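> can you look at this prediction? I've put the sequence above it.
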Amino acid sequence: MDIRVLEYFLAVAQEQNITKASQLLHVTQPTLSRQLAQLEDELGVKLFDRTNHNTVLTEEGVVFRRRAQDIVSMAEKAKSELLQDEAELTGTITVGSVELMSVRELGRLIASFQEKNPQVKFELYSSNNEDINEKLRQGTLDVGLCLEPFNTVGYEYIRMRTMEQWGVLLYDEMPLASQDVIRPGELVGTKVMTVHVGTPTHMRLAEWSGKYAKKMDFYANYNVLYNAVMVARERKGAVICLKQDTSFDHMKFLPLEPKLELGSVLVWRQGQAFSKVTDAFIRYILEVYQ
């Protein structure tokens, strides 16, 4: 299995058509079909279901696509790092981030670093703690901005100065929207969306709810707030979330009372051999915060 074959696989998965993918890749259709068949033989699974008009991923193919994307991205990143100009910092730093108010702090770090190193680019990836942690350990992300509680074993980190405030985004015509805060028990009987159950963050929310936690009716979980708000707004419902530096039409944010605030950390793998540009950015972070 080589990178070129993985790129072939990803192109067919994207186009869902052998002919279109072969034209995009500038290879013949028989060559592309043969490479895919050899890949399936090597893996011992069927990656595509083929019809007269479409080539779609099987369940195994969907799982493999995510790993293939990570491998190709890492290969491209390694190539870019090896071609860096020794006279000037160049390259791309990949940063994963949860949707947090402390992203403003991160933004200031990036802006000031790029002022001194204009050839450096950043690639931003938004997700939740669990996904960012996995990608940091895989090496597909260099640095991660994560919400506490976060297990920092195996990581170096700095703690951000901004505190993250928990509350509820409510459809503005709901009776609860007339209040100034949300107290434990007041959401019982209301269908709400919340962060993924079983995560450390969800456990902190359950602690805040106390005896009412088991009575809550969560109809959906989310990891990206914007999508959750769009669904909740259509349902004229509510989303338990962090306060954001933005607003949504017909949705009102009410903080939790007693106040529930959590910190955040900017983390990177301990002992990892980083590229020259990433190493310089980490040293810059430490200078600013220490």
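Happy to help now that I have it. Numbering: from 1, shown residues only.
> hey, let's count contacts and neighbours off CA atoms from now on
Noted.
> any idea how far Tyr219 is from the spatially most central residue of the chain?
Per Cα atoms, centre = their mean, the C-alpha nearest to the average position across the chain is that of Ser127, at 2.0 Å. Look at Ser127 and Tyr219: by Cα to Cα, to the nearest Å, they are 21 Å apart.
> all helices of the stretch 151-290 of the chain, in order?
Counting by DSSP state H, counting those that start in this stretch, the stretch 151-290 of the chain has these helices, from start to end: 200-209, 225-235, 276-289.
> next one: the shortest one to chain centre, how far?
Just to be clear, that refers to helix 200-209. Offset of helix 200-209 from its chain centre (Cα atoms, centre = their mean, to the nearest Å): 21 Å.
> so which elements touch that helix?
strand 191-195 (3 or more Cα pairs under 8 Å, 6 or more residues apart in numbering; DSSP states H and E).
> how much does the strand it packs on deviate in direction from helix 200-209?
130 degrees (axes from the mean of the first three to the mean of the last three Cα atoms, to 10 degrees).
> and Gly189, how many neighbours?
Gly189 is flanked by 11 other residues according to other Cα atoms under 10 Å.
> would you mark the buried spots in stretch 79-89?
Glu81, Gln84, Leu89 (16 or more other Cα atoms under 10 Å).
> this is the comparison structure:
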Amino acid sequence: MEIRVLRYFLEIAREENMTRAAERLHISQPSLSRQMKELEEELGKKLFNRSSYSIHLTDEGRLLRKRAEDLLDMADKITNEFQTMDEITGGDIYIGCAESHLIKYLAAAVLELNQRYPGIHYHITSGDTAIVAERLDRGLFDMAFIAEPPDLTKYIYLEVPESDVWGVLMRTDCPLAHKSEITLKDLIPYPVFCSEQSVKADLPRWCGEKIDQLQIMATFNLSNNAAVFVREGLGVALTFDQLIETTPDSSLCFRPITPALHTKMYVIWKKYQVFTPAARLLVEELRQIL
């Protein structure tokens, strides 16, 4: 299975049309069709459902699309690493970030580094700790910012000096908005939105087995999406402070929970990681700042 053929496959999946895909790839349509037929024969599975006007992926095709995207991400990253191995003037750095205002430390490192090396480009993907750690393990990230203690058998880490403060994001017209702190008892009548990670790792530290008393209506891996639900009046969100704008002009407000709950953040990378020159520079800058 060739990388080139996987790129062809993904272009067809995006266009859902063999002729348009061939035009974008600058190859003939019969040649493209033949290579897709050979790919199906190699895998022993049908990848496309073909009609007169469009092409749609089969279940096997959708699985291959996900795997092909990961493989091509890795192939592009490897190519970039070797191209920049002997140069410090530029390069690409791939970073996974859990949501936190403490990403300001990453921003400070990038600001300092950018003054000396403006040719470095940063590719930052947001997600919860499970998502970014999984992509780090697969080699798709150089490093990751996570919001839980790292697995010391797998990672080297730097500890961020501050902590995130947990609280409740709500509409300003919510009856809880007049309180300075929110208790578990206060929350019980309200539909709650939070991250799946918090349900497993954070909230049990706050309320133990009483977590079952919360009406967890939905889980989100990005607080901005949860904030939309809150703004529409569907409930309240348990999240970190300073993630969502709550200025006097905002329709939302934030109140800390009591007893107080804090979460530390860490920068991690795999043991025995071989960094590109650009990624190595960022790690050293983070060491100095943190």
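Alright, I've got the coordinates. Note that the coordinates shown come from a computational prediction; the quantities given were computed from them, not determined experimentally.
> superposed, what's their TM-score?
Here the TM-score for the pair of chains, by TM-score structural alignment, normalised by the length of structure 1, is 0.91; 287 aligned residues with a Cα RMSD of 2.0 Å.
> counterpart of Ala227 of structure 2 in structure 1?
In structure 1, the residue paired with Ala227 of structure 2 according to TM-score structural alignment is Val229.
> measure its match to Lys215 of structure 1 for me?
Counting by Cα to Cα, the gap from Val229 of structure 1 to Lys215 of structure 1 is 22 Å.
> show me where the stretch 101-250 of structure 2 has strands.
Remark: strands assigned in the stretch 101-250 of structure 2 by DSSP state E, counting those that start in this stretch are 119-126, 143-146, 155-171, 191-194, 215-219, 236-240.
> among these, which is nearest Ile257 of structure 2?
The stretch from the strands of the stretch 101-250 of structure 2 with the least distance to Ile257 of structure 2 (Cα to Cα) is strand 155-171; that distance is 4.7 Å.
> closest one to Glu41 of structure 2 among the strands of the stretch 101-250 of structure 2?
Judged by Cα to Cα, the one of the strands of the stretch 101-250 of structure 2 that comes nearest to Glu41 of structure 2 is strand 119-126, at 35.3 Å.
> and for the closest one, what's in contact with it?
Residues outside strand 119-126 of structure 2 that contact it (Cα atoms under 8 Å, 6 or more residues apart in numbering) are 89-99, 114, 132, 222, 278.
> would you write a PyMOL line that selects the buried entries of these?
To isolate the buried ones among those in PyMOL, judged by 16+ other Cα under 10 Å, type:
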select buried, resi 91+92+93+94+95+96+97+98+99+132+222+278
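> quick one: closest of the helices of the stretch 151-290 of structure 1 to Arg269 of structure 1.
Once those are compared by Cα to Cα, helix 276-289 is nearest, at 10.9 Å.
> and that closest one, what's buried?
Across helix 276-289 of structure 1, burial judged by 16+ other Cα under 10 Å covers Lys276, Val277, Thr278, Phe281, Ile282, Tyr284, Ile285.
> ok, and what's touching that helix?
So helix 276-289 of structure 1 is in contact with Glu81, Leu89, Thr90, Gly91, Thr92, Ile93, Leu109, Phe113, Val120, Asp142, Ile158, going by Cα under 8 Å, 6+ apart.
> relative to strand 143-147, how tilted is it?
Going by the same axes, to 10 degrees, helix 276-289 of structure 1 makes 40 degrees with strand 143-147.
> by how many degrees do helix 276-289 of structure 1 and strand 155-159 diverge?
Using the same axes, to 10 degrees: helix 276-289 of structure 1 against strand 155-159 is 40 degrees.
> give the burial count for the alignment partner in structure 2 of Arg50 of structure 1, as a bare number.
Aligned counterpart of Arg50 of structure 1 in structure 2: Arg50 (TM-score structural alignment). Residues near Arg50 of structure 2, counting by other Cα under 10 Å, number 14.
> which residue is the nearest non-sequential neighbour of Arg50 of structure 2?
Nearest residue to Arg50 of structure 2, sequence neighbours excluded (Cα to Cα, 6 or more residues apart in numbering): His56, at 6.6 Å.
> which helix or strand contains that neighbour?
Applying DSSP states H and E as the criterion places His56 of structure 2 in strand 55-57.
> need the buried residues of helix 276-289 of structure 1 in CSV (columns: distance to Gln35 of structure 1).
CSV is the format used below for the buried residues of helix 276-289 of structure 1 (distance: Cα to Cα, whole Å):
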residue, distance to Gln35 of structure 1
Lys276, 36
Val277, 36
Thr278, 36
Phe281, 40
Ile282, 41
Tyr284, 45
Ile285, 45
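> so which of the residues you listed comes closest to Thr152 of structure 1?
Distances from Thr152 of structure 1 to the buried residues of helix 276-289 of structure 1, taken by Cα to Cα, are shortest for Ile282, at 16.1 Å.
> quick one: that closest one from Asn17 of structure 1, how far?
For Ile282 of structure 1, the distance to Asn17 of structure 1 - Cα to Cα - is 43 Å.
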